[in-house]
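S.K.: Return atomic coordinates for the entry below.
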Amino acid sequence: MVPDPVASIIIPSYRGAERLPRLLDSLAAQQDGTPPFEVIVVVDGVDDGSVALLENESRLDLRIIVFPENRGRVGALNAGFEAARGDVLIRCDDDLVVPPDYVAVHVEAHTSSGTVGVVGPTRDIHAPSAYARAYGEDAARKSLAHALSRPPQERWRLWAASCSISRETWESVGHYDDRYQGYGWEDVDYGYRLHAAGIPIEVFEALTAEHHGPARTVGARSVKAFEAGGARSTFRRLHPEASIGDPATGNGVWGLGVRLTAASMRSRRAVERVAGLINRMLPLVPRPVGRKLVALAVEGAGVAGASHSVDEERRAR
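M.R.: Now for the predicted structure:
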């Protein structure tokens, strides 16, 4: 007889058949003495073989929720959290590989620290490429160092791919906000709501997971920045009291370059066009030059996405 789960791991998944096996392997390899846990995978509207893969998984106490159509990550997260039976609710993206004490550390944090939000940092894993050498690997190191060094009052901004709350907190704070329809910031929104409710957020280095799904090209990274720029505007509209301003462009020559790049990115297609050009240049230029070019594309796309979102809101009025 399978014991009642102490923890529930909620995994939103879209076209995840290639990513899920690594995550499931790491969950099946949790250390001896791990509290009982269940895994809930929400297949978000496209079955690329994920359902058969999950149905054949016998090592884990696993349940599958299949959406008949794509509802987005917010819908998948909310459905998974609603179905969870555990007292500790762990959100885990399908492109992670977690350490063997992952579940135990999450559970211990909630049993020993009172009401708390728990963040597990992630470390991007890049395959060798011109983009990885010029930008991706350096950005991954900086991102992890940033997560581990944030002061308590800023940790809500880290709420993302690997995190947990108690069932009591979920019932108090509520669902992820479905007004975030594109990429990004639904997590930051939830972290802010925890922060606004007075719930401290702790970052546990022991929970650091490998992230095998980072952007692999300048185009993919820039499109994410463009969409996240739009979602940032949604956050600012919903939480005007939060300490989030417009994306910074910097001063001097660099700031001018970012603003000019943003001006050339009026749409997602324009972002892809500019980023594609830079991606083709990377093997031909020295690494420091390549890093600057990618940074221009990413920062410019973020500014352009925020501006595009504001313009759309004005037209809709």
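
S.K.: hey, let's count contacts and neighbours off CA atoms from now on
M.R.: OK.

S.K.: who's in contact with residue 192?
M.R.: Residue 192 makes contact with 156, 157, according to C-alpha atoms under 8 Å, 6 or more residues apart in numbering.

S.K.: What segments of this structure are helices?
M.R.: Here the chain has its helices, by DSSP state H, at 20-28, 50-55, 72-83, 102-112, 130-131, 137-149, 167-173, 186-196, 218-238, 252-263, 268-281, 287-316.

S.K.: The structure of the following sequence is requested for comparison with the preceding one:
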Amino acid sequence: MRPAEPPVADRAGNGPPTSVVTIDGAAGTGRTAVAAALAARLGWRWCSIDELYRACAVVCRRTGDRASVDDIRFGADRTSGGPRPTYRGQRIDGLHGPDAAGAGSFADDPRVRAAVAAEVRRFVGSHDAVVEGLGAGQVFPRAVLRLHLWASPARRARRHRAGLEPDAPRPETPLRLGTVAWNRGSWSSHDTVSRLRDRVNVALGRRRRSVSVVIPARCSRDALGLVLPRLAAAAAGCDSEVQIVVVDDGSTDDTAAVAATGGARVVSLGASRGRSGARNAGLQVTTGDVVVFLDSDMLVEPDFFAEHLRLHEVANDTVVVGGRRHLPPGVTDPADGRVLRRDSREALLDVYSYNMACLAHPWSLAYGCNVSVDRWFLERAAPTGFDESFVGWGLEDQELAYRLAGHGARWAYSRAASGAHLHHDRTMTAERFAGWKANLRRFVDTHEEASALERLVPGMDPSRAVDYVDVYRGFDGGPATADEAGLLVVRVPGSDDPLPAVQDAVANGAGAVALVDEGDRAELAVLAEAAAPGRGVRLYGGADWDRLSPHPGAG
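M.R.: Take a look at the predicted model:
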């Protein structure tokens, strides 16, 4: 192979611009098959860096000379049309057998690594290409899209047992910020490739990402007069297409007229169908790639849409749970200087972790007042939308989230994608509690596995004076930070990338890791899960350091 040369994406004036998509990540995710299929759908060239490392192992085993890697080349295989390594013009056999054992060790040799990178760049040349394998993102640091494929340990084990992965073991590729973490989950290869092709088209600027917000409203004229201008301002500050849908759920005031004047598309139901029915009616007319569900009395921040969309770009199948603050009576401007009351969920996450994956029941915190989901994921995981048999107040949003969780939803709680709730009477009355309990019975009757919800009854009962955090602990059963000895607590400056450190800590035997992120980056929740699947890496904000630093293992 020739000495290393600048990446194709770094060159200027040497032929047409080249677009490169890189795919690396864990073994056992079918990344070679995905890369080949994606390249075929795009009409691009593709190659496998892992294939070159296996070729190095085979050739060096036969020649006994590591310098022989300089004569390994990529060429087109006449049978498959795909790339095939050759040595001095001859096809290399045994790439998936015992001769390729130890291929990963060659990636640790700087000279071999540089030669492999140079050969991949030569093969790509001026072609648009999908490049798969160990360190692909480092070979093409300016790729238009860098993907990190991952899957649960159980799924990866199944693929290995089924013989769907090469015999030669492969080292893990570190996940880094700026890479899209893509969980294969249970989706077919066809679905995976279709969604990735769409991501590539967005990355290339061939189309814009879009977002729709669905707002159920009943006699909400005054609130919408405050809410819609702030939504319009957030939409103007977002570089994606924004659609605002207000569903007039049988209002007796001029809710529909105020919504139309505010720039929303209005769906008028006539007779009330309740929150679930109104949201479902709104879903029928949405066009956005991402759907945000929002209450009609939520005043959003200027970067509201941009933040929701940004978190959906970080990882697939993500449900973004937006934060919420409560305005005092008579206050209609969140910036008037008064202290807003925190959402009760933040008190819970302070105890558990801002990585909702650490909870046994993360879906229980997905409130419909401010939550977003990828449209593709929603349509396949919950094709019927909200369950309209839930009437009155409570649990219809968590029931939908429960179904999303069953299809592998990732959870990101974002205090940045927040809204301020206009004040209204939130007292839990006996009547409201009775309605909540009726919905609870519907929930458990439909999903027997969710029977643990019944443990929340004392926390909702207005006749009892209990600490809801304590009640929730009994419901969820997840570990609080102070409950576990040996927790490795790592402080992360806001400018640093903590993901390689997480992988190193897990590889070195750390049983549990907590990140104290001074940047308060919500994306670390879904990325930490991809970096260490199944480990439940805990995530806290920078202000939590003083509380956590005395913990054994803090550093």
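
S.K.: returning to what we had before: which one of the helices of the first structure lies closest to residue 96 of the first structure?
M.R.: Closest approach to residue 96 of the first structure among these is made by helix 20-28 (5.7 Å; C-alpha to C-alpha).

S.K.: now for residue 119 of the first structure: what does it line up with in the second structure?
M.R.: Aligned counterpart of residue 119 of the first structure in the second structure: residue 321 (TM-score structural alignment).

S.K.: which residues touch that match?
M.R.: 365, 366, 367, 370, 371, 372, 411, 412, 413, 414.

S.K.: rerun that using 7 Å as the cut-off
M.R.: 366, 370, 371, 372, 412, 413, 414 (C-alpha atoms under 7 Å, 6 or more residues apart in numbering).

S.K.: returning to that earlier point: can the helices of the first structure go into TSV with extra columns for distance to residue 65 of the first structure?
M.R.: Shown next, in TSV, are the helices of the first structure (distance: least, C-alpha to C-alpha, whole Å):
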stretch	distance to residue 65 of the first structure
helix 20-28	15
helix 50-55	9
helix 72-83	8
helix 102-112	21
helix 130-131	36
helix 137-149	31
helix 167-173	19
helix 186-196	21
helix 218-238	26
helix 252-263	40
helix 268-281	31
helix 287-316	32
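
S.K.: And those helices: which comes nearest residue 42 of the first structure?
M.R.: helix 72-83 (5.7 Å).

S.K.: what span of the second structure lines up against that closest one?
M.R.: With TM-score structural alignment as the criterion, helix 72-83 of the first structure aligns to 274-285.

S.K.: List the buried residues in that stretch.
M.R.: 274, 275, 276, 277, 278, 279, 280, 281, 282, 283 (16 or more other C-alpha atoms under 10 Å).

S.K.: quick one: which of the residues you listed is nearest residue 399 of the second structure?
M.R.: Distances from residue 399 of the second structure to these, taken by C-alpha to C-alpha, are shortest for residue 276, at 10.8 Å.

S.K.: What distance do you get for that closest one to residue 216 of the second structure?
M.R.: Distance of residue 276 of the second structure to residue 216 of the second structure, computed by C-alpha to C-alpha, to the nearest Å: 9 Å.

S.K.: ditto for residue 87 of the second structure
M.R.: For residue 87 of the second structure relative to residue 216 of the second structure (C-alpha to C-alpha), the value is 65 Å.
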